[in-house]
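Student: No letters, just coordinates:
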């Protein structure tokens, strides 16, 4: 039974609920832009530098299911503190690395910590927030992470100016210290799980997968397509900008403006999902993103047209903030929820890993335009799957 939404305000829990995620996102955002450059400085080839950057996502993929076990055993709050501490160790390794392999190990460790932190934060909010406000909570969680990732590079710029590339990692250290310290000192949120009821029995992962196979195969697959679309979007824009002759500075401007659009609408979108239903946001989000990518090879022939399409793409992604976490939370059972969400993250991370591989393969055997349009068609497929399997009305159970 959920807490009445009339007695609950997200504003009252903003700091404990979203503060750690904002700081964690800032830490990751500070280091992401310099990972490849650091690898090159240590003697890595361009291919190896790309692999080292990819180790963040690989680490997250590997850690999703162990993260669920850790959060279940030690609790979400302890898991977040531990993840922040583990990230600090990883950043020290990055700072002291004398070879690309040591840097790669540090980056991989950050990916592991990220999976633990985000899963623990999502599970914590699912329990703490009334069902009638779940989408707003999930979209705000996604929005704060995006804000952190957006602010991080700007915050790191001053440190880099004073200290060189290592300054980005020191900025990340400060952010991770803040995330871990805040997670440690803030009081636990009052959750629906702490109402005096007996703790639910633990359910084996295999049992959950069997019991909820339909949800994983239908809505889980649809959200994996969302992840694939989002991951490819970050690759498509610089590649197509280069294809039409735009320089790196212009491409960065386009990318930054699109990132700003991403952050504008996360809360209104969450409110619409809570009051009108999940389909009112997921369907337009996928249709907008898919259509934008399908149109890119045909319409984006210069700066203005590419910028316009990227802003529309950012709009589609922005209104979809939190949809993966919200749909996963809706589908999750009360007993075994953390493990279920770990499996859900594993499925969606497979999408974010597989999408770029599909794009790369299609580009190699056909062309970049064919690859982009194929990825765009995945957005339309996801829209159809959401239309087919998502409830038409707001969740009220």
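Tutor: Sure, I can see it. Just so you know, these numbers come straight off a predicted model, no measurement behind them.
Student: Please make it C-alpha for all contacts and neighbour counts, starting now.
Tutor: Noted.
Student: Next up, the contacts around the closest residue to residue 81 other than its chain neighbours.
Tutor: Distances taken as CA to CA, 6 or more residues apart in numbering put residue 180 closest to residue 81, at 4.8 Å, once the chain neighbours are dropped. With CA atoms under 8 Å, 6 or more residues apart in numbering as the criterion, the residues that contact residue 180 are 20, 80, 81, 82, 83, 84, 85.
Student: hold the first one in mind and look at this next one:
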């Protein structure tokens, strides 16, 4: 009940994401507009985090997931029946908002119910569930294309996953009721003595009030986390562009990127083990330094005789670094979230990290346009190393190594 709904959503979404530009192109969009339609998913996810934080804080994780699933079904139907590119773009944007709500609801649930002792491993498994969908979803889409010869078959598959997910969440055992919250506020037992003074109540802070109260951690540790998200996103853009710039064919590029993704997926649980056993910094620093060094070193290999070999090597290095970072953003967000009502804070946290992921491809495109792709890769390497310095400075301050599990804030 905790991981299966996530896997259903992620596998279906992973099957649809690669085909969004193809569907847009089949409806008459040029390359630039097809890219705009595909980017609507990321923009929708970015815009959906704050409303999702509000919804989870008011109606709970379970009903937020059900509502997000129902709206995602409507969005998928809109993609199938879209009469124009405008409707298709709006449907993709709405799907991104639903993905944000679903992800935040599960993140908030894990934050309030998983003990600190194995929080990182559980959240790495949650991150691995999303990675599983992105990893095997395209293969499912390819099989459906071969079987039916129509891109819409993948959307129908996504609809089936969404219906199964909604039914599972709606009628299955509710984890919110079966798993007690470990951060609930504790009150003193009734002693029978008269009470003087007022009875304490919990103030429900709004989204923007929470952002203001938590501005210190968001403006420091949050920016370091955004840099990690930016480097992850840049990896997905730089590697295919690098292969194209070397003159490689699409099959070779797909194999290199696929091997890098397989390495990434294989290491997702190792990150949680490291964070729980040795501390968050021991996973964040190697991941950021590896990706930063990988981008910087790769930027010097473009014109070498063995440039293709170096491309494959550094694609693997970036895959290792990204795999070691699995679950870090989820875990750090859970660590620093207010214990009574984490949803509003997590909405702000995820908005900040998603913004880093959304800006990175634009930055790569801009630097490549005014100079060259190696300079863009080097710039992402510098951002990664700056993010590593930020983690080194701010994780010890905001995430102490030893935290009592009975702590209430």
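Tutor: Alright, I've got the coordinates. In this text, all values refer to a predicted model and were calculated from it rather than measured experimentally.
Student: returning to what we had before: from the contacts of residue 180 of the first structure, which land in helices?
Tutor: 20, 80, 81, 82, 83, 84, 85 (DSSP state H).
Student: Among those residues, pick out the one closest to residue 310 of the first structure, please.
Tutor: The shortest gap between residue 310 of the first structure and any of those belongs to residue 20, at 29.6 Å (CA to CA).
Student: Which residue, neighbours along the chain excluded, lies closest to the counterpart of that closest one in the second structure?
Tutor: Residue 20 of the first structure maps onto residue 5 in the second structure, with residues paired by TM-score structural alignment. Leaving out its chain neighbours, the residue that sits closest to residue 5 of the second structure by CA to CA, 6+ apart is residue 165, at 5.2 Å.
Student: Same question for residue 264 of the first structure.
Tutor: residue 318 (6.8 Å).
Student: The second structure: which residue goes with that neighbour?
Tutor: Counting by TM-score structural alignment, residue 318 of the first structure lines up with residue 323 in the second structure.
Student: Just to check, its match is in contact with residue 272?
Tutor: No. Using CA atoms under 8 Å as the test, residue 323 of the second structure is too far from residue 272 to be in contact (10.5 Å).
Student: In the second structure, what sits opposite the residue nearest to residue 81 of the first structure in the alignment?
Tutor: In the second structure, residue 180 of the first structure lines up with residue 166, judged by TM-score structural alignment.
Student: repeat for residue 344 of the first structure
Tutor: With the correspondence set by TM-score structural alignment, residue 344 of the first structure lines up against residue 349 in the second structure.
Student: How about residue 360 of the first structure?
Tutor: For residue 360 of the first structure, the equivalent position in the second structure is taken to be residue 365, counting by TM-score structural alignment.
Student: residues in contact with that match?
Tutor: Taking CA under 8 Å, 6+ apart as the definition, contacts of residue 365 of the second structure comprise residue 376.
Student: Count residues in the vicinity of residue 303 of the first structure, would you?
Tutor: Per other CA atoms under 10 Å, the neighbour tally for residue 303 of the first structure reads 15.
Student: what do we get in the second structure for it?
Tutor: Matched across to the second structure, residue 303 of the first structure falls on residue 308, judged by TM-score structural alignment.
Student: Could you list which residues are in contact with its match?
Tutor: Contacts of residue 308 of the second structure (CA under 8 Å, 6+ apart): residue 246.
Student: and it, what element?
Tutor: helix 307-324 (DSSP states H and E).
Student: and what of residue 348 of the second structure?
Tutor: Secondary structure assignment for residue 348 of the second structure, by DSSP H and E: helix 342-370.
Student: Provide the aligned range in the first structure for the helix or strand hosting residue 96 of the second structure.
Tutor: Residue 96 of the second structure belongs to helix 85-113 when assigned by DSSP H and E. Residues 100-128 of the first structure are where helix 85-113 of the second structure aligns, taking TM-score structural alignment as the criterion.
Student: average gap between that stretch and the second structure?
Tutor: Its aligned residues in the second structure lie a mean 0.7 Å from stretch 100-128 of the first structure after superposition (mean CA distance after the TM-score superposition for the first structure).
Student: buried ones in that stretch?
Tutor: Using 16 or more other CA atoms under 10 Å as the test for burial, stretch 100-128 of the first structure gives 100, 102-128.
Student: Report how many residues lie close to the equivalent of residue 335 of the first structure over in the second structure.
Tutor: Mapped onto the second structure by TM-score structural alignment, residue 335 of the first structure lines up with residue 340. By the other CA under 10 Å criterion, the neighbourhood of residue 340 of the second structure contains 16 residues.
Student: before we move on, back to that, tilt between the helix holding residue 96 of the second structure and helix 342-370?
Tutor: Going by axes from the mean of the first three to the mean of the last three CA atoms, to 10 degrees, helix 85-113 of the second structure is angled at 130 degrees with respect to helix 342-370.
Student: Would you tell me what the next helix or strand after helix 85-113 of the second structure is?
Tutor: The next secondary structure element downstream of helix 85-113 of the second structure (using DSSP H and E) turns out to be helix 119-148.
Student: Flag every buried residue along the helix or strand just after that next one.
Tutor: Sequence-wise, the next helix or strand downstream of helix 119-148 of the second structure (DSSP H and E) is helix 152-171. Buried positions in helix 152-171 of the second structure, judged by neighbour count with 16+ other CA under 10 Å: 152-159, 161-166, 168-169.
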